[in-house]
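Undergrad: Any chance you can model this:
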Amino acid sequence: MKAVVVEQYAPIDQIGLQETGMPVAGPGQVRVRVQAASIGFVDGLKVEGRYQTKDPLPFTPGAEFAGVVDAVADDVTRFTPGMRVMGAARSGALAEYIAVPATAVEIMPDGLSMEAAAAFRTNYLTALYALGERGTLRAGEQLLVLGAAGGTGIAAIQIGKLLGARVIAAASTEEKRNFAARFGADAVVDYTRADWRDALKDATGGHGADVIFDPVGGEVSLQAFRSIAWNGRHLVVGFAAGTIPALPFNLPLLKGGLLIGVDVAQIARREPEAQTRVMTQLSTWLNDGKLVPVVGHVFAFEDFRAAFRTMQTRAALGKMVVRIGS
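TA: So this is what the prediction gives:
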């Protein structure tokens, strides 16, 4: 089978497709013929060896995928060959086949495309866990989403609306702001402008943001916290800007604000009940048609490098998806 193989940590232009052995579905596992896989910011860091944990070499990047069950171990009863599934793994999704524990996949809702299913799990799990479990976002509150046109940003806009919030989307270009508005943002602001906090103040009627969803980091994070409402919650999701801000401790005191970390990679181990609640709610919204995952640009398998480059240059609208099989 063909797979993207990282033999040495390197820029994506130095990584290629290779012929590799077919994975075997071991005890408790299923093998999936992958039809689509998505690319996230973490995937780019892992390829270059810059993530906080390193995958042992050689490895195949890609965590999220959708496809058709190809084989199952004798002790797996929930899945049978031919079922359409979506799932997530530590790595291995940018390949024609992947073998994962049966607990790592779930049956796809009817009508959901392979591309949408591949773009779904991590972004929407992060958004609902952050906003619902960590930020306790309530109906009628003001939600500020930074990096609003990216994969997690668009998910946060959609989830925020489903939770009843008024959503202000912050993004760096007119194209990105229009994209955010198309998927539900009530107002948009350009956080590259020196006076963007004035625009945010106007957008919130002088109230400030009750909750800030922040996958960006850098200077914009500090400026956003300065505009937080009393008892506001600033959710730290990631650092796409490439720099980690240092918050002066007097700001939380003056604002009565909370700085809250959101690490989706630790939910299953540390808060399994919360993950179950979140995934159950997301599945309900999916099956009811209230939530339709946003798919960004779709790339052919042989063009996987372009998917990484688009994501790494922060030019992405939504999540990048690689179509692997038909």
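Undergrad: okay, CA-based contacts and neighbour counts for the rest of this
TA: Fine.
Undergrad: Where is the longest helix in this protein?
TA: Ranked by residue count, the top helix of the chain under DSSP state H comes out as helix 272-288.
Undergrad: Skipping adjacent residues, who's closest to the residue of the chain positioned farthest from its centre in space?
TA: Largest separation from the mean C-alpha position in the chain: D74, at 33.1 Å (CA atoms, centre = their mean). Distances taken as CA to CA, 6 or more residues apart in numbering place P27 nearest to D74, at 7.2 Å, with adjacent residues excluded.
Undergrad: doesn't the one you found fall inside a helix?
TA: No - going by DSSP: H, G, I helix; E, B strand; the rest coil, the assignment for P27 is coil, not a helix.
Undergrad: host element of the residue most central in space within the chain?
TA: Nearest to the mean C-alpha position of the chain, by CA atoms, centre = their mean, lies N123 at 2.6 Å. Using DSSP states H and E, N123 falls within helix 121-128.
Undergrad: Give me the helices and strands touching that helix, please.
TA: If you count contacts as 3 or more CA pairs under 8 Å, 6 or more residues apart in numbering; DSSP states H and E, helix 121-128 packs onto strand 84-88, helix 151-162, helix 272-288.
Undergrad: Could you also give me the structure for this next sequence, so I can compare it with the first?
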Amino acid sequence: MKAVLADDLEAIESYRLRDADRPRIGPDEVLIRVEGCGVGYVDALEALGRYQVKPALPFSPGHEIAGVVEEVGREVSGLSAGTRVIALARHGFAEYVAAPASMAFPMPAAMSFAQGAGFPLNFLTVLHGLRDRGQLAAGETVLVFGAAGGVGSAAIQVARAMGARVIAAASTGEKRDYALANGADAAIDTHPEGWRDRLKAACGGAGPNVIFDPVCGPLFEPAFRSLAWGGRHLVVGFVGGPIPALPAHLSLLKGAALCGVDVRQYMLFEQHRLRDDFRQLLGWAAHGGIEPPVGEIFKLEEFADALNLALSGKARGKIVLQVAASPATA
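TA: Modelled structure (predicted):
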């Protein structure tokens, strides 16, 4: 089979499309013929050795898989050869992957492989963030930064599915239009001058109850200052540049909370919850409550372009690497 591999993590140019052995599966695993693999900012960081945990070498990026089950382990039930699945696994930039059967789920009939490939981590991050860390309630208002990106787009949809009103913050008119088309109720720019007044107007004279923030850029403190009483600011990532600081007294004055959202550790420490999480998310997808947005699609041999775009933070929707020869949109 073909796989994208590197023997060092010095640069994206270290990676090559190489011949590799097809994975052998254990008794509780499934072998998946990969149709598409999601590509996000974290994938690019991990590929360069800049993420929290450095991978073993040789390394192939990619964790979000959409494909077709080729083979099942002897202890696996509920999945069979030919089943279309989404899965969380490792080394997804490859034609075949071995995935734990516990982390492979049948795809809704209406979901394309491209949608499935961009689904698992973004939507799981958002559900964990808004539900567990943000304690979002129906009728509240959510401000989403980076609203045109992969995780921001997912945040808009999950917040709406939970009954919230969504304000999308994005840097360009094109991105704001994208967020509105994706379900946001309103959209605002990110120009600092007068920004808090524009946010207040978008919130109907109050402030947001929850801020979903994968950017943590120059508007980090102004956004926190704009929270409604008892608000929650969710720190999801730092694509906005230098990591900002926050004066501690603001949490007291606002009765507000600054909450970290780390899906990697959530998956590590609360793994027993993941299957129910995915059942809820896939149930929403099956019944039209959410519709995973697809961004740019790259062929397997274009993996470097996909990683560079993910690293830039300029993508709209979720980047997908089309692995199989057949269209990833099938």
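Undergrad: Can you calculate the TM-score here?
TA: In this superposition the chains share a TM-score of 0.96, using TM-score structural alignment, normalised by the length of the first structure; 325 aligned residues with a CA RMSD of 1.4 Å.
Undergrad: hmm, back to that, translate the residue nearest to D74 of the first structure into the numbering of the second structure.
TA: The equivalent of P27 of the first structure in the second structure is P27 (alignment by TM-score structural alignment).
Undergrad: what do you get for A116 of the first structure?
TA: In the second structure, A116 of the first structure lands on Q115 (TM-score structural alignment).
Undergrad: hang on, that match in a helix?
TA: Yes - the assignment for Q115 of the second structure is a helix, going by three-state DSSP.
Undergrad: what number of residues lie near it?
TA: Other residues near Q115 of the second structure come to 27 when the count uses other CA atoms under 10 Å.
Undergrad: do the same with the one 4 residues further on
TA: A count of nearby residues for F119 of the second structure, using other CA under 10 Å, gives 31.
Undergrad: these two touch, right, it and E64?
TA: Yes - between F119 of the second structure and E64 a contact is recorded at 7.5 Å, counting by CA atoms under 8 Å.
Undergrad: between the two, what contacts are shared?
TA: G38 (CA atoms under 8 Å, 6 or more residues apart in numbering).
Undergrad: Tell me the secondary structure at V68 of the second structure.
TA: Of the three states, V68 of the second structure takes strand under three-state DSSP.
Undergrad: so who does it touch?
TA: Counting by CA under 8 Å, 6+ apart, V68 of the second structure touches I32, R33, V34, E35, A81, G82, T83, R84, V85.
Undergrad: what do you get if the cut-off is 6 Å, keeping everything else the same?
TA: For V68 of the second structure, the contacting residues are I32, R33, G82, T83, R84, V85, by CA atoms under 6 Å, 6 or more residues apart in numbering.
Undergrad: how far does stretch 293-309 of the first structure sit from the chain's center?
TA: In terms of CA atoms, centre = their mean, to the nearest Å, the centre of stretch 293-309 of the first structure is found 15 Å from the chain centre.
Undergrad: Apologies, that question was intended for stretch 284-300 of the first structure.
TA: That offset, for stretch 284-300 of the first structure, works out to 12 Å (CA atoms, centre = their mean).
Undergrad: what's the burial count for the spatially closest residue to E291 of the second structure that is not a sequence neighbour?
TA: With sequence-adjacent residues excluded and distances taken as CA to CA, 6+ apart, E291 of the second structure is closest to A285, at 5.9 Å. For A285 of the second structure, the neighbour count with other CA under 10 Å is 19.
Undergrad: again with R22 of the second structure
TA: Neighbours around R22 of the second structure, by other CA under 10 Å: 15.
Undergrad: what about it, is that helix, strand or coil?
TA: coil.
Undergrad: give the contact list for it.
TA: The contact partners of R22 of the second structure, by CA under 6 Å, 6+ apart, come to M1.
Undergrad: Am I right that K318 of the second structure falls within a strand?
TA: Yes - looking at K318 of the second structure with three-state DSSP, it is inside a strand.
Undergrad: gap between the residue nearest to E291 of the second structure and A186 of the second structure?
TA: Computed as CA to CA, to the nearest Å, the A285 of the second structure to A186 of the second structure distance reads 23 Å.
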